[in-house]
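*Asks:* Here is the input, now give the coordinates:
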Amino acid sequence: MKKLFISAIAILGVLLSANAQDALIVNTQGREHVSLNGTWHYIVDPYDTGFYDYRFKERPEKDAGAYWNNSEPKGPTQWTEHGYKAPYNIQVPGDWNSQDHQFLYYEGTVWYQRNFDRPSAAVGKDVYLYFGAVNYEAHVYLNGKKLGMHKGGFTAFNFKIPKELLKDKDNFLVVRVDNRRHADEIPTVNTDWWNYGGITRDVELVMVPEHFIQQYNLQLDPSQDIVAAKKKGKYKLSGWAKMNAPAAGAKVSVEIPELKLKKEFAIQGDSVAFNFEANKIGLWSPESPKLYQVKFALGNESVSEKIGFRKIEVSGKKIILNGSQVFLRGISIHEEIPQQIRRAHSVKDANQLLGWAKELNCNMVRLAHYPHSENMTRVADSLGLMVWSEIPVYWTIEFGNPEVLVKAKKQLTEMVTRDRNRASIIIWSVGNETPVSPTRTTFMSTLAKMAKKLDGSRLVSAALEVGYNEGVNHVDDPLGEYTDIVALNEYLGWYRGTPADCRTAKWSVAYDKPFFISETGAEGNFGFHADKTARFSEEYQEWFYQEQIKMFENQFPDSYSGISPWILADFRSPKRNNPTYQEGWNTKGLISKDGQKKKAFYAMQAYYKKIVDKEKAANNKQ
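*Replies:* Predicted coordinates for the structure are as follows:
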């Protein structure tokens, strides 16, 4: 365990040291912080005039024409060609596409600006500026000075504010946001979802002492026999903490008040490893999502949050949770509120989306195709929903480009770093539907192995595609050698054939591993009723799932370990342009863009209820 801990910290340090940002501060909610959410001002800048001069060179820091500088004129003769004021207002967090019709299809640069005063709690503290996510490229400036930049539209980042830069009043904060797609970025230019731009998640000022615990992890020790531990009622807990700077000689305490546990550990350098025993822990599961308040302290400062303890593993063709086989009754979700055609971000949004999943009788959700808001994973913790979390290595990434691999590694690290204390997350996914080639397999297997090094306590997977040859559906992607489960996206009956073809389909699986259907689905328009053979009707979508379920149960009786249909709710996609049935929407949702449940929703709900009843009956016999 100690070797694993050192390896993870080493990887984290190497990646973050190469970027103009500070190592991520985890759990800002459990620290002293002030929200900078609310009304900001904006400038739409499609020509990047605020960033480049007329020779298209980056403007010098004090250039009056640079949009990171305050343009308020000090007299009638002062020249200026930019400014921030009403009515050019925009709400943070939130995407810009949904806030004004002029942004509907906009991809490019938008400058965000707001003023803030130094919080009273910041006196004597270090202050960090924290962003939950900005899509895609963010350049951050404070009082005319650049704090740094970040790429990646779905992961958190922060910058330390120099003490001499922070003023008591009217600090002038500017963020240049650019959501343009590029071939050498993650994701690449070609996706099947809406490219919402903007500061899409929370912005906060985080106040911490000069020396503080920056990151930490506590969990059931992955090496223990969980069945034996349950019988004895004694569990091993292990983990680590990383300080923001070396603090040799100091101690970190770990306290779980409900268990009447408090332990101290000496720091070596900037890190410390934990190993201790606990009695009679209530294990986290979908049926009983037990969370414990855990407090980590260094000196007089502490950070606490609710953490659940559970063990997820694979045994042959079975997925095992806390020593018992589990079937993943899943659903795939995009981070979108369809009724308002916007990016989801709040606790209320998370409760809507995950509440729908619970109503469907799910015990698991696939958060596609990127890390979702921290609100989603925290609410999943509390509701008892297992989570598949994924980075947007999607379709046609430049797999032969070493710089793209570095970007993918960085996003993987940021995803794991933020959410490694979420009991709900059982799977780290390194990508979706990537085309098979030796170069791609090297790229993807590198990510899979890195995910294991960063966090060996969870399963690692990727959504693979099916190969068709001589009438047989082959599941033989070489990436499957590196994943813990074989996860497959397949659409037999929608993009190929009809649902009736599921009855005669032949399958071949190359791996002796749990078999999980990470995607399957058909489009269906709410309110369009017809014979089941009519595509885009609710009846066709319902028929599709009925035939798919029979096929999985018949073809994979030993290894079929779960399914996450595509998708919970209709979502916007610029690739879907059927003028009658789509009009820019992917309508594979079990719930319509107006929040109405389709016939397929009730079909899957009944199927999952049947599985729940079967599991309960089996448990009662034990």
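*Asks:* Going by C-alpha atoms from here, please, whenever you check contacts or count neighbours.
*Replies:* OK.
*Asks:* okay, now the closest residue to L237 other than its chain neighbours: neighbour count?
*Replies:* Here the nearest residue to L237 in space, its sequence neighbours aside, is L220; by C-alpha to C-alpha, 6 or more residues apart in numbering that works out to 4.6 Å. Neighbour count for L220, taken as other C-alpha atoms under 10 Å: 23.
*Asks:* List the buried residues in the helix or strand harbouring L16.
*Replies:* Using DSSP states H and E, L16 sits in helix 2-17. The neighbour-count check on helix 2-17 (16 or more other C-alpha atoms under 10 Å) flags F5, I6, A8, I9, I11, L12, L15, L16 as buried.
*Asks:* and the two most separated of the residues you listed?
*Replies:* F5 and L16 (16.8 Å; C-alpha to C-alpha).
*Asks:* hey, where'd the strands end up in the stretch 301-450 of the chain?
*Replies:* Assigned by DSSP state E, counting those that start in this stretch, the stretch 301-450 of the chain shows strands spanning 301-307, 312-315, 318-321, 324-325, 328-329, 332-333, 336-337, 342-343, 364-367, 386-390, 425-432.
*Asks:* Check the offset of the third one from the chain's centre.
*Replies:* Same thing as strand 318-321. 23 Å (C-alpha atoms, centre = their mean, to the nearest Å).
*Asks:* Now the second one, please; I'll put the structures next to each other:
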Amino acid sequence: MTTTIPDETTSVGTATVPRPEYPRPDRDRSERWLSLNGAWGFEADGAPERITVPFAWETAASGVGRTWLEQATYRRRIEVPASWSGARVVLCFGAVHHHAVVEVNGIRVGEHRGGYEYFEFDITDALRASADRRTDEASSAGDEIAVAVHAPADKREIPHGKQRSIPRDDYDGVSFTPTSGIWQSVWLEARGRTYAQSVAMRGDSLDGFDVRVVLDGDHPAGAEVEVELDGAEERIRLVADPEGVAEGRIPIAAPHLWSPEDPHLYRLRVRTGDDLVTVTGGLRRIEARGEELHLNGERLYVRGVLDQGYWPETGLTAPTVDDLLGDVAWAAELGYNLVRKHLKFEEPLWLAEADRAGMLVWAEPACPSRYSPASAAAFEAQLEGMVERDGNHPSIVIWGLYNEEWGLDWDIPGSPARAEAARHAYDRLRALDDSRLIVENSGWSHVKTDLLDWHYYEPDLGEWARAVGALASGEQETFPVRLGPDFVVDKSLYGSDDTPRTGIPLINSEYGEGFTSLERIWHLRWETQELRRHDRYAGYVYTEFADVEHEAAGLLTTDRRLKDGAGLVPRDVNAETVIVIDLVPRAAGADIVPPDAETTVDVHISHHGTDAVRGTVVGAWLAAYAPLPAEAPHAGAESAEVQAVPFRLSDAVSIAVPTHPAPGRFGLWFVDGAGTVRARAYLDAAEVESANRRGARPGEFPGHAQPGWTRG
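*Replies:* Alright, predicted model coming up:
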């Protein structure tokens, strides 16, 4: 097979390079770098001879569009800039699924297993000698890079997250098109002869950064390292040990903490001889104090959304940097203060934007789907790279590990080996990073965790309200989970009798129901308010941010358009202050029957600000499904005064609901003493049509509706 190998001119200039931006603003070497995104030669049976990097070969954007291709080789020629003479040249890969073997000019420079982690190879010694290259123009030969990739169709024992597998795995119903080959940016960097291969900066002391620099290159042992605070006088000088590791602490005289309200970032300039890298981080501390979460010593309530990070034409890779960063802005617009980035190491650019925007992040690796000692080892093998790449981001406050016992065969309670795999993963991650909270198995069956989180999908809102209350009180420990079309299991929060029942923050990290946009927005309103009703909960994570392929559970469509909310503004549901209504609604679009006589409804205020707030609840009828005005009406029903204390559900107050025999929307506004609207909610009044069952025949469709499928 003869393949035309693109040279560097194919991908020079932003007009022809996809994703041309520098990929690592958090570890900045952008003064001397070269993007290798763009056209590469592609060798695979029955596939086109060219592919566009950095898009997976399954995607339309790659130009290949092949699913279940298992082997391929990428090739391209490069010309290292003459200005890099004397530098060490490092070849960087954002991510390649799953096993990559890299050669330069026929010399094997390294290999990497694991489809989600960043990796790099120093290729200086494999490049053609500088004397063999022209210094004023591109060489006719240049240097050739070859990347041979193996992406097995059978992914069950390798970390693959939401990628579909053949044979299918246990959670195939909630899996998507695979992501194979190079699926994040590829680039070259010029570095010093001895250089900082990695820099860890931890600011959880709140008054300075603990710094650890790992050196590589010519003479790492004993090398001097200077670390200075960009734009300030603080600096330290370190000397690397015999292993090439330099550690120290740079104190900050007047600390400026990072928080969602004030996401202040520091930049550290790390210099070793002729090498310079600028690293970004923040001063912040996340901790569990009993059943409460605290950020920088202040109480934190998580209002989160689950985001799987897929796009219609490009899969796990964002089509443009604007699309990628726009997702952070969308999450904030929807009222969320945290994104649970699900089973995927998202690009450092996205994490850097979360840092800048003050968006909290729950980050987690991909899981395998079947347990074996080998699969557990492969799962843990990701953790060091995860912490090394992403550990400097102050936005990441929670590390997740396994999800819903995936890779543990749904059987932590029944298998000591599987339970030990979860515990061991926790211990391994804790040894790598002691500055964040860790969840060892998200969803249920906890054996060693900093958060008791649970996933629950329940279509009956009355049952949802009952279960949420019983789980909060401790009266109930189990809940039904649909693991397959005909497989419903009662799962427990606890994987063993030794797991503490109290003293750990309790959080729902997946919920949501409904098939239509109207049903989903209805469940969002009522399910979220029930979580806010119970003070024991430390937060929630809604499923989900955007649709993915067949999974239409998002607040946004796959191309990031807000779905019809029938007048609902999601940020009202996810606000710091919300109205909680004492009512079990009847149906989507018809919370109550249109009242033919005046009645009352009891409401509470859930407030998560720093100070108490007083006010009244004002109510008024609007046209059916009309958007709520920002301001409360001057003429309307009004409750007695209510005081909302932070993190305590207020006492109930009653508000009159005037007669309104026609369909309508009864708006509710919580207005403080200064006349400011602090929260909005509503009740829809409409007829509920009886279900049509005329087509049923005796003996057909036995049984009843089951709880919704887990979308974990």
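*Asks:* hang on, the earlier thing: packing partners for the helix holding L16 of the first structure?
*Replies:* The helices and strands touching helix 2-17 of the first structure, judged by 3 or more C-alpha pairs under 8 Å, 6 or more residues apart in numbering; DSSP states H and E, are helix 402-419, helix 438-454.
*Asks:* what angle separates the longest one from helix 438-454?
*Replies:* Going by axes from the mean of the first three to the mean of the last three C-alpha atoms, to 10 degrees, helix 402-419 of the first structure is angled at 30 degrees with respect to helix 438-454.
*Asks:* quick check: longest helix of the first structure.
*Replies:* Ranked by residue count, the top helix of the first structure under DSSP state H comes out as helix 599-621.
*Asks:* now the helices for the stretch 101-250 of the first structure?
*Replies:* Ranges of helices in the stretch 101-250 of the first structure, per DSSP state H, counting those that start in this stretch, are 226-232.
*Asks:* Which other helices and strands does the following helix or strand past the helix holding L16 of the first structure contact?
*Replies:* Heading C-terminal from helix 2-17 of the first structure, the first helix or strand you meet, by DSSP H and E, is strand 32-35. Judged by 3+ C-alpha pairs under 8 Å, 6+ apart, strand 32-35 of the first structure is in contact with strand 203-208.
*Asks:* Name the residues that touch the strand it packs on?
*Replies:* 28, 31-37, 92-93, 121-122, 125-132 (C-alpha atoms under 8 Å, 6 or more residues apart in numbering).
*Asks:* Leaving out the residues flanking it, which one is nearest to the corresponding residue of the first structure for R212 of the second structure?
*Replies:* When the first structure is aligned by TM-score structural alignment, R212 of the second structure is paired with W240. Among residues not flanking W240 of the first structure along the chain, A273 sits closest, at 4.2 Å (C-alpha to C-alpha, 6+ apart).
*Asks:* Could you check how far that neighbour is from N190 of the first structure?
*Replies:* 42 Å (C-alpha to C-alpha, to the nearest Å).
*Asks:* which of those two has more neighbours?
*Replies:* A273 (21 against 14).
*Asks:* Tell me which residue of the second structure lines up with that one.
*Replies:* Here A273 of the first structure is matched to E247 in the second structure, going by TM-score structural alignment.
*Asks:* isn't its match right up against R237?
*Replies:* No: between E247 of the second structure and R237 there is no contact under C-alpha atoms under 8 Å: 9.7 Å.
*Asks:* dump the residue contacts of the aligned partner of S382 of the first structure in the second structure.
*Replies:* Taking TM-score structural alignment, the alignment pairs S382 of the first structure with R356 from the second structure. By C-alpha under 8 Å, 6+ apart, the contact set of R356 of the second structure is P263, H264, L265.
*Asks:* out of these, who's nearest T502 of the second structure?
*Replies:* P263 (32.3 Å).
*Asks:* hmm, back to that, who does the longest helix of the first structure touch, helix- and strand-wise?
*Replies:* Against helix 599-621 of the first structure (3+ C-alpha pairs under 8 Å, 6+ apart) you get helix 538-555.
*Asks:* Only the buried residues of the helix it packs on, if you could.
*Replies:* 538-548, 551-552.
*Asks:* and those residues as TSV, adding distance to M207 of the first structure?
*Replies:* Below are the buried residues of helix 538-555 of the first structure laid out as TSV (distance: C-alpha to C-alpha, whole Å):
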residue	distance to M207 of the first structure
E538	52
E539	55
Y540	55
Q541	51
E542	52
W543	55
F544	53
Y545	51
Q546	54
E547	55
Q548	52
M551	55
F552	52
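*Asks:* Of those residues, which is the nearest to S592 of the first structure?
*Replies:* E538 (10.6 Å).
*Asks:* So what does that closest one match up with in the second structure?
*Replies:* By TM-score structural alignment, E538 of the first structure lines up with S517.
*Asks:* Aligned counterpart of K232 of the first structure in the second structure, please.
*Replies:* Per TM-score structural alignment, K232 of the first structure is not aligned with anything.
*Asks:* Oops, could you answer that again for I425 of the first structure instead?
*Replies:* Using TM-score structural alignment, I425 of the first structure pairs with I396 in the second structure.
*Asks:* these two touch, right, that match and G358?
*Replies:* No: with contacts counted by C-alpha under 8 Å, I396 of the second structure stays clear of G358, the gap being 10.3 Å.
*Asks:* Now a PyMOL select for only the buried ones of the contacts of strand 203-208 of the first structure.
*Replies:* Here is the PyMOL command that picks out the buried ones among the contacts of strand 203-208 of the first structure, judged by 16+ other C-alpha under 10 Å:
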select buried, resi 28+31+33+34+36+37+92+93+122+126+127+128+129+130+131+132
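*Asks:* that older thread, give me every residue that touches the match of R212 of the second structure.
*Replies:* Counting by C-alpha under 8 Å, 6+ apart, the residues that W240 of the first structure touches are F5, Y216, N217, L218, S271, V272, A273, F274.
*Asks:* lining up those residues with the second structure, which overlap?
*Replies:* Among these, the ones still in contact in the second structure (both residues aligned by TM-score structural alignment, their matches' C-alpha atoms under 8 Å) are Y216, N217, L218, S271, V272, A273, F274.
*Asks:* wait, what's in contact with the second one?
*Replies:* Listed by C-alpha under 8 Å, 6+ apart, the contact partners of N217 of the first structure are G239, W240, A241, R420, N421.
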